[in-house]
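Engineer: requesting a structural model of the entry that follows:
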Amino acid sequence: MTDLDRLLDFAERSAVPGGFGFLGGDGQVIPDRPLMTFITARKTHVFGLAQLLGRPRADELVGHGVRALTDGPLRDDVHGGWRSTADDDTKSAYAHAFVILAGATATTVGAEGGPELLDAALDVWQSRFWDEAAGLAVEEWDAGWTRLSSYRGANANMHGVEASLAAADALGDDDPRAARLRAQALRSIERVVHGWARERGWRLPEHFAPDWTPLPEHNRDEPAHPFRPYGVTPGHQFEWARLCLHLSAALTGRSGHGGPDWLREDAVALFDAAATRGWAADGHDGFPYTLDWDDRPVVGARMHWVVCEAIAAATVLAEVTGQEHYRELADRWRAHGEARFADPVTGSWHHELTPSGEIATGTWDGQPDAYHLVQMLLLAGRPVRGSVAAALR
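Structural biologist: Predicted coordinates for the structure are as follows:
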């Protein structure tokens, strides 16, 4: 079984001046990959979770991440906000959502500069990305915040929900921003899950025009895109299902009994659709990366994050509903992940495999990301809260 300490040992090797780098499968930072805001922010969050567990030196790594995001090359001191990468000045909602998450977890653990980072990231999110009329976040700006991309996406909004719930937990109920962030998370989930996904038989659209009209054919010619793939993405459906339950818990502080009843009902329906349509859809064990609108596999590659999110969602559903069926699924999929994805050399998981289980690099190379795997490991056996950090705290 994957050992959390060994996984974190591996993740620690990513620390470089200015943030956290992109790790190859050999445990070395890939030198020609620029620093990426989302990876530096995710690692800061991960080491914050490790600090909550009492891991030695985790506080130093959280501090390194906070300083990197505050004063490093990823921060744009001229125009404000954060660059997508050290050599890409565009300002993406996806990256900023993870800066909020990093700031929230850093605040939770009491890291120096954590509250200031969280405040700055929330200010940018609310002023530049949050669209109050739509109840969703816009996608991407140019470096100077003068041109807004016409593309709208569900992926960034999903992580915006996660970040908003984490920020609300970190701020505490005495801060009026906490209630606002949870209300915004509810609006986004209601539009994406209770609206678009439910109306389409629990097939969640990912891509949209500026007026939020779904674009079901978007990226048909680039179906394996790492952030905007064509078609239905079962892994994201698992994530949205889990976020429904985290929000439900956050609204009352008690697992599964808060907010509208449809939060839990939709979580079950969205999870069940992803599980039944996704698993072994091409005859091989595991979840294909994407399906088309008739539930046929498009990109058959197996991504580690997809099975991690499937396990995490099943774990949370088991906790909330008490149904053994979900616990059995979590156990079965965990065994699959350990058998197929776990890398005995690094202690992490391979990020991409072929349908038959060989290491692949069509979308992801190396093993840069500990975020999905660490959160999956930490959710088991813990109460459901608005955020993973709140459950650990």
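Engineer: drop to CA atoms for contacts and neighbour counts, all remaining ones
Structural biologist: OK.
Engineer: next, name the residue at the spatial heart of the chain.
Structural biologist: Residue closest to the average C-alpha location in the chain (Cα atoms, centre = their mean): His159, at 5.3 Å.
Engineer: another sequence for comparison is provided below:
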Amino acid sequence: MVPGSEQWRDEQRRAILSFARRSKIDGGGFGWLDNDGGLDADANLQLWITARMTYVFSLAHLAGGPSTGSGTGENLELAEHGVRALAAFHDDVNGGWYSEIDATGAPAQTAKFCYEHAFVLLSACAASAAGAEGADALLDEATLVHRTRFWDADAGRCREEWNEDWTELDGYRGANSNMHSVEAYLFAADATGEDAWRQRALAICERVIGIHARGHHWRIPEHYDHDWTPMANYNVEKPSDPFRPFGATPGHAFEWARLIIQLAASLDEPRPWMQEAAEGLFEQAVADAVDDDAPGIPYTTDWHGSPVVEERFHWVIAEAVLAAEALHNYTDDALYEGLAARWWSEIDEHFVTEQGWVHELSPTMGPSSRTWQGKPDAYHAFNAVTLPSLPLAPCPAKTIERLAG
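Structural biologist: I've put the predicted structure just below:
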């Protein structure tokens, strides 16, 4: 079976979902899995994991068919389980969602983050399209919170972090949360029919990529102060942070490239700079991080393109192959087709196991846990084996919904 083929991806989708179903917690939410698929019963519940797994099972239900194991309605049940679980994270006094709760349902910390709220919005859009009970109300509040708390119309980008009652705004601004907001906003535009969400996504891309990344040779500054001035040395002493690492992140360059192409495909008149930017991001990431003599893609580089954290993460190569597939779809350039074939083969050889995809490998492709412990969620792997079968626009949930209808 050829890695990356339709048949291979169907088989992987079935295996990924089978493994991911183990993350369900009977008391509510989805938990953190170890390498063998066991739940860490002592770990707090994470909002980003529950939201991302709700998204995965919602799309799986929409897709249907034997490759998703959805004949019994199990995926819809899991999507609805996720929708109900998100209510446990909800701040009933101030609105919005806590990013982490303990076994009693109490918040482990009280700040409200754009990153996690972007995934709440994404999951609400997918769950609503899937017809999950309670998803429409979740979508109503998620759009309200993102529009009124995180979207900054003056900056044309999203704010990052508020305190519990929304009275104090942290000075940090981040590209990562804005990238996932672009993804969520594309879903929201299709879910609500409000083009303003697509225009917000465009505004973010114009600034973070069209200005900042372009000005840094298509390496994306990840961290900014309150005025959106890049902080080049942010976390230099903590380079392997899982969410805010030092330096440039090739995996995010690939992810932004894919999202920009999806955004361009959704516009009646795509901006001329969009294809240039997507190809520039992709080309620079390949030049910095892809070695013809070594498999996998390093996590981070410095501002000259030299690797800093050389561990290979599953999400990085998943986004690389998705970007290659999207750019090949959009441009028909054989370069992207060739790189996609290479990366599918590397995924098949090094990352795929009977116990889900390995989340982190060493530079020599052996076991590593420098940054990630276990296999917390299936979001990137599921996207990798699902999105190449779909048109670039509209969003996957809306596309599958229309095909099913």
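Engineer: follow-up on the earlier one: how much space between the residue nearest to the centre of the first structure and Trp305 of the first structure?
Structural biologist: 14 Å (Cα to Cα, to the nearest Å).
Engineer: next one: Gly366 of the first structure
Structural biologist: 13 Å.
Engineer: joint contacts of those two?
Structural biologist: Common neighbours of Gly366 of the first structure and Trp305, counting by Cα atoms under 8 Å, 6 or more residues apart in numbering, are His351.
Engineer: picking that back up, what's the match for the residue nearest to the centre of the first structure in the second structure?
Structural biologist: In the second structure, the residue equivalent to His159 of the first structure is His180, according to TM-score structural alignment.
Engineer: the equivalent of Gly114 of the first structure over in the second structure and Leu122 of the second structure, how far apart?
Structural biologist: Under the alignment by TM-score structural alignment, Gly114 of the first structure pairs with Ala135 in the second structure. Ala135 of the second structure sits 11 Å away from Leu122 of the second structure, going by Cα to Cα.
Engineer: and Trp303 of the second structure, that's in a strand?
Structural biologist: No - under DSSP: H, G, I helix; E, B strand; the rest coil, Trp303 of the second structure falls outside any strand and is assigned coil.
Engineer: mind checking what it lines up with in the first structure?
Structural biologist: Looks like Trp303 of the second structure aligns to Trp293 there (TM-score structural alignment).
Engineer: ignoring the adjacent residues along the chain, who's closest to Gly296 of the second structure?
Structural biologist: Nearest in space to Gly296 of the second structure, with sequence neighbours left out and distances taken as Cα to Cα, 6 or more residues apart in numbering, is Arg312 at 5.7 Å.
Engineer: which SSE is the most far-flung residue of the first structure relative to its centre in?
Structural biologist: Most distant residue from the mean C-alpha position of the first structure: Val78, 28.3 Å away (Cα atoms, centre = their mean). Assigned by DSSP states H and E, Val78 of the first structure falls within no helix or strand.
Engineer: what's Pro100 of the first structure in contact with, if anything?
Structural biologist: Residue 100 of the first structure: Ile, not Pro. Contacts of Ile100 of the first structure by Cα under 8 Å, 6+ apart are 117-118, 121-122, 163-164, 167.
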